[in-house]
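Q: What shape does this take:
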Amino acid sequence: MFIKKFANQLILFAGLALTQTAFAVELAPTKLEYQHAEEAGGKGSDVIKLTPPKACAVFDSARIVYKKRRYGQADIVSKPSAGCNPANAQCKLEVKWEHEPAGRLTYQVEINWQVQPSC
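A: Model (predicted):
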């Protein structure tokens, strides 16, 4: 009886471990930092060619995280569709930014990735 109960628990734990590995694959986001602090103010764009952190990773989403912001802003104006695979296609993201003469702007583009289910 003890051996049967132990075997059932072992099968249950092994099943849980396999389930978590199959469904709980998470990739850390890629963070790229940009800084703009021209004395006369400025505006422009930063074009980012996406590079996956590992094989089988596809683009999921992106967002701006401000580090320092004074009289300025940055906006994502174009990004690839979710699921874009940088290994097979060109996946680019464009950020337009501007700041006033007394301003400065430091921001990170945080890029989130997903692992392809076929890998």
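Q: hey, let's count contacts and neighbours off CA atoms from now on
A: Fine.
Q: List the buried residues in the longest strand belonging to the chain.
A: Longest strand in the chain, counting residues (DSSP state E): strand 92-115. In terms of neighbour count (16 or more other CA atoms under 10 Å), strand 92-115 has its buried residues at 92-95, 97-100, 103-115.
Q: I have a second one here; can you model it like the first so I can compare?
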Amino acid sequence: MSNIGKWENAEPGVTRKIMQPGAALMMMEVHFETGAEGYEHTHPHEQMSYCLKGRVEFTIEGEKTVIAAGETIVIPSGARHGAKALEPSTLLDCFTPVREDLVRR
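A: Alright, predicted model coming up:
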């Protein structure tokens, strides 16, 4: 059963909806409660995150950066990264190539 277009729990206080992917690009919307975290991890995909609402503190390779509504951040391929919501927040995450680990579950 596909998880495309369905809301699912990712981590405590974090929900996400994976959009229908293209051939080499995908997006997902991610909602965070205040203080909720996207745990640190790595993947070979390049990622851009656009903050639709709120403020989110990203840690990329140990360096912290806060983005707010209307701002973006780039996460290079292979970089260790995580995120923490400083208030209720929504991100639009884009990945290339498609994250088959998320799409094919």
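Q: What does the superposition give as a TM-score?
A: With the length set by TM-score structural alignment, normalised by the length of the second structure, the two chains reach a TM-score of 0.41; 63 aligned residues with a CA RMSD of 3.4 Å.
Q: can you map out the helices along the first structure?
A: Along the first structure, the segments classed as helices by DSSP state H run 2-23.
Q: so how far is residue 68 of the first structure from residue 18 of the first structure?
A: Distance of residue 18 of the first structure to residue 68 of the first structure, computed by CA to CA, to the nearest Å: 43 Å.
Q: For the longest strand of the first structure, name the packing helices and strands.
A: Contacts defined by 3 or more CA pairs under 8 Å, 6 or more residues apart in numbering; DSSP states H and E place strand 92-115 of the first structure against strand 30-36, strand 42-49, strand 57-78.
Q: So which other helices or strands are in contact with the second one?
A: Translated: strand 42-49 of the first structure. Packed against strand 42-49 of the first structure by the contact rule (3+ CA pairs under 8 Å, 6+ apart) you find strand 92-115.
Q: can you give me the angle the strand it packs on makes with strand 57-78?
A: For strand 92-115 of the first structure against strand 57-78, the angle between stretch directions is 150 degrees (axes from the mean of the first three to the mean of the last three CA atoms, to 10 degrees).
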